[in-house]
Structures are given as structure tokens and as C-alpha cells.
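Undergrad: Here you go, sequence then predicted model.
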Amino acid sequence: MERRKFLQQSTLAGLSSLAFGSAVANTVAKEDEKPAAANTFNLNYAPHDGMFTNTVGKDFLDQIKYMHEQGFRAIEDNGMMGRDVALQEKIGNLLAKLNMTMGVFVIDAGDNWKTSLTTGKAEFLDRFLAECKKAVEVAKRVNAKWMTVVPGYFERRLPIGIQTGHVIDALRRGSEILEKHNLTMVLEPLSDNPDLFLRTSDQTFEICRAVNSPSCKILFDIYHMQRNEGHIIEHMNWAWEEIAYIQIGDNPGRKEPTTGEINYKNVFKHIYNKGFKGVCGMEHGISLPGKEGEARLVQAYREVDNFLSK
């Protein structure tokens, strides 16, 4: 081969290699430049309706799509039982398409915020059981597994042990309904006011053990338990065998993690290390208004979810 032709071909080959290498480098760079929000999280955090209305509007379906874009792979919706059937079906279909998990909705017989199951009265029990049966149908439409249950207020004319017995009896009856469909009620101890019967994780643990059903477990809301008992990790460890669902909220203020006193990075690392594969519901408000607050919400979860870095 003539020297000049050899040099020309060598030069062209070199340029082709450089171009190919540059294209590969650009492709890798673009992949590396994907925003962090496109990635999923270490734990399965679940936003709820209304968290991204300033960014994408009030349509819950649009919000779910946006949640997925931000890396969330679950939702929760306390008021799901109150939505019309057509919307429930649309939500269920969208979650299936996006491979997202449906978190809790509330079994609310209308008595959650007054004296109810503690009384042992048939009127409250019958209404509760009827709602459990309705919840089964809702769960089928949205592919849900967990339903929140709150027993109601103290019945202060009865000894605490009698009230507890009434609650256990009612929850056993409800569990019989849910067990047939592999569904789980999760009992939520609350801190909203001193009249609520169910207040601590150890009390809820005791009731779950007495009900003795895979369909009756604990919803451990970190915000409420920080207010009522503190020592979050220790109490979580004690009740762990009965905990099926976790909810989030910083204290004081019940806003997103990083806004209060709870070290959520440590708490989440602990939950992760214990092998928790369930849903962590974002049961809280947002500290800042508008789109800025919604962007900050996602960033806060990125920060506290970064617990595996060295």
C-alpha cells in the first residue's frame, strides 16, 4: 500500500474511532445526567392526594403519574371509600399500569371520632362490620391490601379492661371478613386528642395479639408515636412483629421530614435494615406553599432516604 493512502486511511479510521468514542461518552454522560428524581427510593414512600396540586393540578390521576415520575412507587388515600366506583377503577388501572402499590385507605363507619367500638353496642359493631364488607369491594378495585381502623373514643363509664375486650371482640369479627380476601386492617394509635381510646404502640400490640389474626396488625405512625411515647426505634423494635404499615410526619408541625425533631435518616435506615418491604405513607402536610413547597417535599425525601451512603 502506498504511504499516502495508508496515512489517509489511518486518519479516517482514527477520526471514526474518535467520533464513536465521543458518541458513547455523550450517551453515558446523558444517562448520568438523569435527574435524581427519576430514581426510585430505598423505601416505598407513598404520597397522597393534594401533595402536588400546585405542580400538576387537582386531578388525582395526573398527580399519581407525577408521583411516579418523581420516583415514588406507592400512594395512599384515606378517603378512597368515598370516591365513586368509576374513579376507583381508574385509579386501580393506573396503579397497575405504573406498577405502583396502593397503600392504606380508611374503614370509616362514621364513628372514628366519637365513642364507638369501646362500648360493645350492637349499633356500632354492625356499622363497622358493614364497612369492612364494603372495604373488600373497594380493595378489589384498587388492588389494596391494608385498611386503617380507629376504634373510636373511650367509653368512660366502663373500666378500661371491659372497653378493651369490646374492641377485641369487634376486631375479631372484622378480621373474619378480611381474612377471606387476604386483606389486613391496620390499627392506628393516635395523638390528636386525649379522648381517643387507642394511643400507644404497646397497647395496640396487646390488642393485635389478643385478636390473633393476620388481618389485624399495627399502623405505626411515627408522628403520633413521637408525641405519645417517644423512643421511636425502641418502641418500633418491641412491636415489630405486629407492625404491617408505617406512616411518616415530623414533629412538631406534622410536615415532611427535616422540618422537626425526628432524625428520619436514622429511623429510615433502621427500618430498612430490619428488612421492611411495606409502604411508608406520607401522612403529613407540606412546610412551604406552592410549587416551591412541593419541590422541597421531594428533595426532603431524597435527603433522608440517602442513608446508605458512606
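TA: Yep, that arrived. Numbers count the residues shown, from 1 in each chain.
Undergrad: can we go C-alpha only for contacts and neighbour counts from here?
TA: Fine.
Undergrad: Strands along the stretch 151-300 of the chain, start to end?
TA: Assigned by DSSP state E, counting those that start in this stretch, the stretch 151-300 of the chain shows strands spanning 184-187, 216-221, 243-247, 279-281.
Undergrad: packing partners for the longest one?
TA: Using 3 or more C-alpha pairs under 8 Å, 6 or more residues apart in numbering; DSSP states H and E as the contact criterion, the secondary-structure elements in contact with strand 216-221 are strand 184-187, helix 201-211, strand 243-247.
Undergrad: And here is the other one:
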Amino acid sequence: MQRRDFVKSTLGLAGAALAGKAVAGNESAQPRTVAKNQFKLLYAPHFGMFTNSAGKDLIDQLKFMADNGFQAIEDNGMMGRPVEEQEKIAKEMARLNMKMGVFVVDKGGNGQNTLAAGNKDYVDIFLNGCKRAVDVAKRVNTKVMTVVPGDFQRNLPIGIQTGHVIDALRRGADILAPHGLTMVLEPLSDTPNLFLRTSDQTYEICRAVNSPACKILFDVYHMQKNEGHVIPHIDWCWSEIGYFQIGDNPGRKEPTTGEINYKNIFKHCYEKAKAENKEFIWGMEHGNSQPGKEGEIALIKAYVESDSFAV
């Protein structure tokens, strides 16, 4: 029987098992189960999110995530990990029946080598990152990786910059597509210097690249800050969305801590994806609103609450 078949949604158990026994066969391990939940969506925590409950060991953190109903993870820094560590993580995820979400393509476009500039050296750095990402993706069994094109090149007209970005991404897509891999472009709100900032801009670029290897990473936190009107924008861009990320606003913490109605967003996307036989990973790219084990329990409870929509 699959691990997820044992997982039942019980908000009242949250925190109770922290005082319970260690996992059988490993009495010295820290107790892992906080709440057993069967989530409707593939929410993906990241390493470091549950260190107070699971400890610093990455494998123990994976076990804790799985024990609490999370069926996926994401790890932005995966490309920087030693090969042996990547393989160890992938092996344990396979055992736990967990899916791997995004990692960030190393030097895949940033302020120092923006793709908007049309600089051959910058594009070569990006393409080299794509080539190296192929091996990492196969090693950790994922199909998606994050690309951020970088900053505006302010001495060039916006149309020229957009053309440069499209040209570079087409070449990147040519590297990834034969392996069934997809780069997901993330519009961000961190600084106004960033070239890619809205979902409709990203949609336009994906349509121009015209490849299954180039889609949108729709980070609800960033899009709430930059454009709002979240559900209509999701609908408008739906055909080009390949991945979602989560964070409430303000604060970039777990759902229920800010102004975004994640229960409605999750329900809308769940029903829309189910109707089309699609499945998305939802990366939990946010911090914890409260410190310590109590904060980690509160985070899990927030996901239980936000995932409790009727279907």
C-alpha cells in the first residue's frame, strides 16, 4: 500500500505526536509525525523548513515531510550539491514515493549575465547551465527547473530586450526538450530591475519560444505583489503554466498569514487541472511565520486548513 494511503486529514492530531515515541527501529531518532494529512495538491516543502521537528539531516527531513502528508519537495540549490548527496536524496524520495519539484538552473540568467542584453558570453553561460542541468534533473528524477532571465538592459528598447530573451530561451529549450525537461520562467517582485515581472509578459515570451520545454512558474506571492487579480491571471496564462509556488503577502509566509485567499486559489486550480487531467507541484517557497517546533506545527495546520476545500 502507498504511504499516502495511510495519510488521513486530522487537524486535531497536530502537535500531539511530537511528544510520542520515536520511529520504530530507530529509537534514537526524533519523533517525526506531527499530523497525518491527505492533501489534494502536491505541496512541496524545502529543506530547512522543518529542522526543529526533524533535525538537520536531509533524509530525516524528507521522512518528516512524507509522514505529514507532503508528496513532493523542491530544492533551489540542488545543482550545487555533491553528486553523492543528489543521489542519496533521490533514492530516499523514490522510497517515500515523493516527487521532485524545481531546482534553479545555475547561472541561468541574473543581474550579472542578463539574457536581455543579447551578449554572447551571457548566453553561453546560460546554455552551459542548461546542459549541466540535464544530468542533475535525471539524477534527481525531476522534469522542471527554474530560470530567471535577469535584469533589464536599460540602454536597449524593451522590444529588443524581449527578442534577446526569446532567442536565448529557444536555444535553452533545444537543449532540454529532447530529454523531456522544462524550464519554468519565474516573474519576480524582488526588485524593479528584473526584466521578467508579470505573468502576461511571461506568457507572451513562452508563446514566442513555442516549446514544451519553456513554461511559466506562477509564484502566487510575486504575482499578488506585481499584478494582483490572481485567479483571472492564472486562467489567462493557464496553457503556459508549468509550476506553481506559494507564499502569502505581506510577509512571504505560509497560507492564512496574509491577504491571499489560498483556499479559493487551490480549489480553483485543483478543479481546473482535474478537468484536464493535469497535475502541478506547488512549491512552498516561503518562510515560517512562527519560530521553533510550534511554528512548524502551525505551518502544517495552515496547509490542512487551506487544503480543506470541498470537491
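TA: Received it, and whenever you're ready, just let me know what you need. Here the structure is a predicted model, which is why all the values come from computation and not from measurement.
Undergrad: one step back: just tell me which of the strands of the stretch 151-300 of the first structure ends up closest to residue 19 of the first structure.
TA: strand 279-281 (46.8 Å; C-alpha to C-alpha).
Undergrad: ok, now which ones touch residue 208 of the first structure?
TA: Each residue near residue 208 of the first structure by C-alpha atoms under 8 Å, 6 or more residues apart in numbering is listed here: 216, 217, 218, 242.
Undergrad: Name the member of those residues with the most neighbours.
TA: Among the contacts of residue 208 of the first structure, residue 216 has the most neighbours (other C-alpha atoms under 10 Å), with 30 neighbours.
Undergrad: Report whether the expected contact of that one with residue 175 is present.
TA: Yes - with contact defined as C-alpha atoms under 8 Å, residue 216 of the first structure reaches residue 175; the gap is 6.3 Å.
Undergrad: Need the residues touching each of these two.
TA: Counting by C-alpha under 8 Å, 6+ apart, the contacts common to residue 216 of the first structure and residue 175 are 184, 185.
Undergrad: in the first structure, what residues pair with the longest helix anywhere in the second structure?
TA: Ranked by residue count, the top helix of the second structure under DSSP state H comes out as helix 120-140. Per TM-score structural alignment, the counterpart of helix 120-140 of the second structure in the first structure is residues 122-142.
Undergrad: mean per-residue distance, the matching stretch to the second structure?
TA: Its aligned residues in the second structure lie a mean 0.5 Å from stretch 122-142 of the first structure after superposition (mean C-alpha distance after the TM-score superposition for the first structure).
Undergrad: Touching that stretch from outside, list them.
TA: Here stretch 122-142 of the first structure makes contact (C-alpha under 8 Å, 6+ apart) with 80-81, 88-89, 91-93, 95, 102, 107-109, 111, 116-117, 144-145, 147, 170, 173-174, 177-178, 181, 183.
Undergrad: swap the cut-off to 7 Å and go again
TA: 81, 88-89, 91-92, 102, 107, 109, 116-117, 145, 170, 174, 177 (C-alpha atoms under 7 Å, 6 or more residues apart in numbering).
Undergrad: buried residues in that stretch?
TA: Using 16 or more other C-alpha atoms under 10 Å as the test for burial, stretch 122-142 of the first structure gives 124-125, 127-129, 131-132, 135-136, 138-139, 141-142.
Undergrad: Which one of the residues you listed is nearest to residue 29 of the first structure?
TA: Closest approach to residue 29 of the first structure among these (C-alpha to C-alpha): residue 142, at 39.1 Å.
Undergrad: Tabulate the strands of the stretch 151-300 of the first structure in a markdown table, adding columns for distance to residue 61 of the first structure.
TA: Shown next, in a markdown table, are the strands of the stretch 151-300 of the first structure (distance: least, C-alpha to C-alpha, whole Å):
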| stretch | distance to residue 61 of the first structure |
| --- | --- |
| strand 184-187 | 25 |
| strand 216-221 | 26 |
| strand 243-247 | 22 |
| strand 279-281 | 18 |
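Undergrad: can you tell me which of the ones you listed comes nearest to residue 12 of the first structure?
TA: Among the strands of the stretch 151-300 of the first structure, the nearest to residue 12 of the first structure by C-alpha to C-alpha is strand 279-281 (56.7 Å).
Undergrad: so the closest one corresponds to what in the second structure?
TA: Residue span in the second structure matched to strand 279-281 of the first structure, by TM-score structural alignment: 281-283.
Undergrad: What residues of that stretch count as buried?
TA: For stretch 281-283 of the second structure, burial by neighbour count (16+ other C-alpha under 10 Å) applies to 281, 282, 283.
Undergrad: residue ranges for the helices of the stretch 1-150 of the first structure, please.
TA: 3-32, 53-56, 60-69, 85-98, 122-142 (DSSP state H, counting those that start in this stretch).
Undergrad: is it possible to export those helices to a markdown table including distance to residue 292 of the first structure?
TA: Listed next are those as a markdown table, based on distance: least, C-alpha to C-alpha, whole Å:
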| stretch | distance to residue 292 of the first structure |
| --- | --- |
| helix 3-32 | 25 |
| helix 53-56 | 9 |
| helix 60-69 | 15 |
| helix 85-98 | 26 |
| helix 122-142 | 31 |
